[in-house]
Structures are given as C-alpha cells and as structure tokens.
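Peer 1: No letters, just coordinates:
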C-alpha cells in the first residue's frame, strides 16, 4: 500500500498517571474521529451553498484565489522549501521532488490557470438534452454538481490549487489529502484559498484539507460514503490501486502513465527525434511523459541512432532490447520490468518490433491506458493505430505531453481518467458534474 494510505502506525495511546488518553478508533482517537466527521459535515453544508451560488460569485472567488497566489509567492515558496528539504532528507526521488516543487514561475502559472478557469463556461445548469412528450410533458437533463469531492494525492501541491478551483467553478466542495510530503505547502495554499472564498461571500469550508489527520485520515476518507460523493486519487500506481481497492466511496480512477510512442517504418526522422525528445525530456516526472519507445524493425537502423543520441545528450538512460543494443551499444539491457515501468525520470525503455501489429500487441499488454502515439507518414497505419489502440488519448505525429487539461483548453485538470465510465482522459469542469432530470407538466397523468 502507498505510504499515504497505510493504516496508522502511531503507538498505542499513552497513559500518564491514572488519566487514560482517548482510545484509538480505526486509527483516529475518539476526539479525532469526531472532528473528522464534523469536517465532512461542514463540507456537505458548504456544498449546498456552492450548488446554488451564482456564477459571478464563484468567479469572484476564483479571481481572489489567483490574486492571493500572486501576492503571497514568498510565503508559498518558503513553505515549499521546508517540504523540499524534508523530502530530500527522506530520500524522495528526483521525479517526486520535481512534482513537489513550487517556484515563482510555477505559482504564477497556477494563478494564470485559475483565471483561465474563471473564463470557462459554468457547467452547472447546462442542458445536456431534452424533449417534449406527445402529452405535452417537457423533460430535460441538466448538469448538477457532485456535491463533495474527495481527492487523495502525493507530493503535488499544484493539485491543491487546480482541484480547489475546478471544484469551486463546478459547484462542488472539496476535501483534500495532499500527503505529508507537501504538508507545509498545502497548509499555506488552503489558507489562502479559504481567505479568498470568505472574501467572496462563500463558506471557508468549501475547500478543506485533512492532512492534520495523517494517514488515518486518508483511510477514513475512503470509508466516508454518504459524506463524500466521489473520490479521485492522483499519484503513484500504488496509491491509485489502494484507493480503488479499499474505498467505499465511488472512485474515478486516474491512471499511472506507462506511455508509448511507436516509430512506424515511414516515420519522418526529424519528427521522430523531436517528438520523442520532447515527450521524455521536457518534464520527465509527469504522467504524460513517454516511458517506452517502440520502433519498426524496417526503420530501426534509420531512426534509432539520431533519436537515441539526442536523448543521451539530455542525460537520458536508454534501456534497450538486444536489437536496440546492436544499433546503439550504449544502451543498458532492458528487462521485463522495464516494459511495465513508469520511470518518472530520465530513463526510457526502447524495443524493436516487427510491425504495427507487434507494436499494438505490446501496447495492449503493457499500457496503463493513458496515452499512446504513432509517428508515421502512412495514413492507413495512422487510422489503424487510432482505432485499435484503446487508451484515453491516442495521437498521430504529436508529443504525448499534450495530454493535459490545460493544453486541451480546460484551464487545469482534475486528473487524467484511464477508466471508461463517466469520464475518460483529461477531466475538466463537466467531468465534475453529474446530471438530473427536470420534468415540467401541466397536470398530465400516466395512462
């Protein structure tokens, strides 16, 4: 189980003299459990206010959040520095440290994203479809908020802002578990967000963190069916699987990214080199970075030297099969584990395949259903790849780094769903809503 979700390992309640300390109930003391329930009840109450809040009020809060981020860069960076120092001391990987980092540029980018969300159409109340029955009864399906959205994530303080803003605009209260690694950063961010909410006339409890409840709080959040309407995990494959397996709350599964690029025999060499390099090097710690490159055997000698040399210049370690190592001896031998690994680092698995069918078969076996791409000048192969590869995003002649809510015009994203029910791919405002049916009659009864 992920460190974030493990059951509480705190020692048994300590007794001083003859005064007993409150017993532990499912990892929380009685007092903690009561406080946790009160927090969830407050979220539910806030969600009722948010569901009815006019768009202009929500937008005012979003503008306040963006301004608060810009006005408090120094405070946010100082808190984030504490988290980074603790993360290095704890041995966090380079990929997790990169995800954890909030510098001035990233904070200002977050503020810009919040303002982008403000400009998006409010999904609440949108009519999805409707009709009039022969008897004059009018029916319509409209978007409504989920209510209370819980999110569990690791070492990603940017998610705190993204989720809070998207949940707010879509009329949802959010309960956040950002993990120990980002606890200082998240405490400051949530405080700034709550201040902006209150200034706009909305409840501070519209956005809350359960980080003070530790690992046991995450476990309790997964059991909070009735208090929480949907739970979204973001992070490692271990975290996501733990939430999917153990949660009693309905889960929208966001997947780890074992992302593939297939270099077809007709691939343009310049495109192949540039796209693979961008997909691996631009930001290797994120879920849409490529982790495995497959190359058609008829193009391997033509494409691999240039593609791999450019990667090596940027410090990428190539994990290659025997055919790759014959062409590029600097590669280290790839193992079976490499094909299923989301490195989140400057490592890349590379394999030579016999043809498009072999590439698709490899992807079907090892993919996490996130993003796959083909580089080709063959329109038939391009269409086959688009039609036969079953992932949330499938691309032709483009970097996998484009699978992103911001790039797709959502302002930010809740996550990238790799499941097939309700939502798939980058999730924005509409994906944080459900629907209900509105029926208007003039006295009709059913015959």
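Peer 2: Alright, I've got the coordinates. Quick caveat, the model's predicted, so the values are computed rather than measured.
Peer 1: switch to C-alpha atoms for all contacts and neighbour counts from now on
Peer 2: Noted.
Peer 1: which residues of the stretch 301-447 of the chain fall in strands?
Peer 2: 317-320, 332-333, 347-353, 371-375, 393-396, 416-417, 425-426, 433-440 (DSSP state E, counting those that start in this stretch).
Peer 1: roughly how far apart are residue 360 and residue 294?
Peer 2: Distance, residue 360 to residue 294, using CA to CA, to the nearest Å: 10 Å.
Peer 1: which one of those two has more residues nearby?
Peer 2: Looking at residue 360 and residue 294 with other CA atoms under 10 Å, you find the greater number of neighbours at residue 294, namely 25 against 20.
Peer 1: Surely that one forms part of a helix?
Peer 2: No: in this structure, residue 294 is strand, not part of a helix, as judged by DSSP: H, G, I helix; E, B strand; the rest coil.
Peer 1: Put this next to the previous one:
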C-alpha cells in the first residue's frame, strides 16, 4: 500500500510540473472534453451509481446521507454545466496582481502560480470527483483523490472518464488520479506524502476532518462542521422568512450549508414561530426549541445545550427566540462554526450591521444558507468550503487553488 500511494504521489508531482506550463487553450479544451464525455457516458455513470446506492441502502445508510451519494440527472447536469463554466473562466496562472517600483528602480510584483499537487479525501458525494478535477486542472494543478468506500464505483467511473479526456487533448492522465482502494490505510499513507502533496483538503464529517488535520504532514484546508443559522429580525417579511427557512432546512438537510438553528426576534415570535413551525412539521422536520419556542409550539421538544452546537444533517432543527439582534449575534458567535449565517430583514442598517459583525465564511441577507456553494456563487464549482482563515475562507474556487510568488525586474541593481 505504501509504495502504491507513493508512486501515485510521484506521478502527480511530475504531472503538476507539466500542468503548471499548460496553456489556457488546452486546459479549456480538456474541461470541455470532460463535459462532453460525461454527457455521453451518462448510462455508465448511472449504472455505477446504482451499485453504490444499492449497497449503501443495504447497509442502512440514512436517507439524508444517501441523498449526498445519489447522482441524479440534476446533479450530473450540474457537474457538466460546472465543467463548462470553469472552462470559460479566465485562467489565473501567470497573472501579475500588481507591481510597484522601489526607490532604486527595481520593479516588484506578485505572479499567480499553481499550488502544485492537491490531495482530497472525501466522503459520499461522487460529484466532488468532477468538481475537484475541474478546478485543479484549470488552476494548473494535479490532484490525488481518495473518495469514500460508499461511492467507490461512482468515483471510479467518473475518474476514468476524466483521465481519458485529459489524454485525448495531450495532457497527462496522472494529473487526475483516484486511489482505487477502500483500505483506510491508504488515507494515512497519503497524509505522510508531504514531499509529493502540497496541500490536503478533507471533505466529509467532523470525524474524518479531525483525523486528517491531526495526521497530515502538509497544510490542511478544512471545515469541521456547518452549524448554520437563519436569524428572522423584527422587521422581516415573514412570508419571505418562511420560504427561506423551509429552503434552508428541507431542500437538502444532509449537506453542510443546511440551516441547523433558527433564531427569531421576540417581537415577531408569536406570529412567526407557529406559522413556520407548521410548515416545517408538514415537511417532516422535528423541532427542538427553547422555553419560549415550546410555549408557542405544542409538540416541540426541549432543546438542550448540545442542540445549539449540533450539526444534525437531518430533518431536525433547533429554534430559539431572542430579544435582539445583539443576542442573535452572541448566540451565533458562541455556537456557530463560522460556516454560513443569514438574516431576514427589511431594515438596511440592521442588515449592514449583521454583515459587518457576523464573521462566517458567507453571510447572507434575505437569502437561504443553501447558497454557500461555489457553483451557486459563480465560481463554476468548488473544491470545498473552508472555515480556516488561512489560505482560504469560504467556497474554494480556482483562485483559492493558486498562490503567488514574488517577481522582480531590474536593470542591473545591486544591493549595498
């Protein structure tokens, strides 16, 4: 196992040197080829995904988590659209951000370059295979992918299509490699390859991410969990607030940008909590609330301290009534995970204050938390959402898969 993973890392390092020099047109052609081949091979993709779904359901995987595994027609279309969107984005490599002139006439600037080799360890979602490959290729990187055992057949099918697409345009297939084993030892071996892999990005549950962060010898871009909040202000449009809350909680409850806690201003609680509570219950949501929430919802169970910290990833929601936005912000600061927070309000000053004072990777006004996604924010795709503030914060697109080096242009200057 150790030698196999090391060989993959060495091939990826060689491919990364090639990719760093690849022109914009050939990278665009590779991504367009990938999109066309995914569309052409939809039956093979569906067949592989059905094998994974069948095995997962036999093992008792919860429905919300099975949803993350499913490559529906919509998900496949989003992958294809994402590839095409990334293909058309400007190539960041070689861009000089700015230049300045020193007193001695030396011109100094910063040029954008690839990170090198990116390692990605992820669970459940096979669409990560495509999103990660697209962004890494566009940014001139190579990528080593290790998906979860539950998505093994789906990941392999997708990776094979991507590698064939690279070869078809003259790029090294080793620029996209999938670790084709479910042996967990492969993860540990990847985490030791600091001489081959420049950065590691884990995507999955908190247990996986902590394991990667604790064992990796290279830098890790991570988020442990998504405890996302929606705060309904005293001056909110309550009909809009209800729709936003339903979308944020119910559309896909098993994802990291789903709402886990609803905060409601006390001035609108008596009218809004019963209204939104009925809609949520009709959608199958279990509500756990504070004392004031329980007084307004007869079948609401009591929320304990652990509920305010919880990332349920299921049709469960914690609800708290607060007396002010200050109290809402204090709650978010204490219990949140700096992932995604939203406010529903018609008051501009209140919205502006919320945007300034809430320090999460995406803060929204009058919109669902479900928009914290690279595709939805116009990045084409994302390789993950970082809640670490160093090197990236929020959805990681092409630019977050690059760094900068200093360049200096002289005319014979010597240091004295």
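Peer 2: Alright, I've got the coordinates. Bear in mind that the values here come from a model prediction, so they are computed numbers and not experimental data.
Peer 1: TM-score for the pair, please.
Peer 2: The TM-score (TM-score structural alignment, normalised by the length of structure 2) is 0.97; 416 aligned residues with a CA RMSD of 1.3 Å.
Peer 1: quick revisit: please identify the most buried of the strands of the stretch 301-447 of structure 1.
Peer 2: Per-stretch averages of neighbours, counted by mean count of other CA atoms under 10 Å, single out strand 371-375 among the strands of the stretch 301-447 of structure 1, with a mean of 28.
Peer 1: what stretch of structure 2 does that one fall on?
Peer 2: Following TM-score structural alignment, the aligned partner range for strand 371-375 of structure 1 in structure 2 is 340-344.
Peer 1: Quick one: map residue 37 of structure 1 onto structure 2.
Peer 2: Under the pairing rule here (TM-score structural alignment), the equivalent of residue 37 of structure 1 within structure 2 is residue 6.
Peer 1: ok, which stretches of the stretch 151-300 of structure 1 are helices?
Peer 2: 157-169, 183-199, 214-222, 237-246, 269-281, 300-313 (DSSP state H, counting those that start in this stretch).
Peer 1: So what does residue 368 of structure 2 match up with in structure 1?
Peer 2: For residue 368 of structure 2, the aligned position in structure 1 is occupied by residue 399, per TM-score structural alignment.
Peer 1: Quick check, its match in contact with residue 280.
Peer 2: No: between residue 399 of structure 1 and residue 280 there is no contact under CA atoms under 8 Å: 9.2 Å.
Peer 1: list the contacts for the match of residue 368 of structure 2?
Peer 2: Taking CA atoms under 8 Å, 6 or more residues apart in numbering, we find residue 399 of structure 1 in contact with 275, 276, 278, 279, 373.
Peer 1: Most neighbours out of those residues, which is it?
Peer 2: Compared across the contacts of residue 399 of structure 1, residue 276 has the highest neighbour count, 30 neighbours, by other CA under 10 Å.
Peer 1: Pull up the gap between it and residue 288 of structure 1, please.
Peer 2: Distance of residue 276 of structure 1 to residue 288 of structure 1, computed by CA to CA: 12 Å.
Peer 1: same deal with residue 55 of structure 1?
Peer 2: Computed with CA to CA, the distance linking residue 55 of structure 1 and residue 288 of structure 1 is 32 Å.
Peer 1: of these two, who's got more company?
Peer 2: residue 288 (28 against 19).
Peer 1: Find the nearest non-adjacent residue to the corresponding residue of structure 2 for the more buried one, please.
Peer 2: For residue 288 of structure 1, the equivalent position in structure 2 is taken to be residue 257, counting by TM-score structural alignment. For residue 257 of structure 2, the nearest residue in space outside its immediate sequence neighbours is residue 370; the separation is 5.2 Å by CA to CA, 6 or more residues apart in numbering.
Peer 1: Go ahead and confirm that neighbour touches residue 253.
Peer 2: No: proximity of residue 370 of structure 2 to residue 253 does not meet the contact threshold set by CA under 8 Å, at 9.8 Å.
Peer 1: how near is the aligned residue in structure 2 for residue 191 of structure 1 to residue 44 of structure 2?
Peer 2: Taking TM-score structural alignment as the criterion, the aligned counterpart of residue 191 of structure 1 in structure 2 is residue 160. Going from residue 160 of structure 2 to residue 44 of structure 2 by CA to CA gives 11 Å.
Peer 1: circling back to that earlier point, can you say which of the strands of the stretch 301-447 of structure 1 is nearest to residue 205 of structure 1?
Peer 2: Evaluated over the strands of the stretch 301-447 of structure 1, closeness to residue 205 of structure 1 peaks at strand 433-440, with 19.5 Å, by CA to CA.
Peer 1: Tell me roughly how far that closest one lies from structure 2 on average.
Peer 2: Between strand 433-440 of structure 1 and the corresponding residues of structure 2, superposition yields a mean separation of 0.9 Å, by mean CA distance after the TM-score superposition for structure 1.
Peer 1: what range in structure 2 does that strand sit on?
Peer 2: Alignment note (TM-score structural alignment): strand 433-440 of structure 1 is matched to residues 402-409 of structure 2.
Peer 1: again with stretch 130-147 of structure 1
Peer 2: With the alignment judged by TM-score structural alignment, the segment of structure 2 matched to stretch 130-147 of structure 1 spans residues 99-116.
Peer 1: what about the match of strand 371-375 of structure 1, how far off from structure 1?
Peer 2: Following superposition, stretch 340-344 of structure 2 is found to deviate from structure 1 by 1.0 Å on average (mean CA distance after the TM-score superposition for structure 1).
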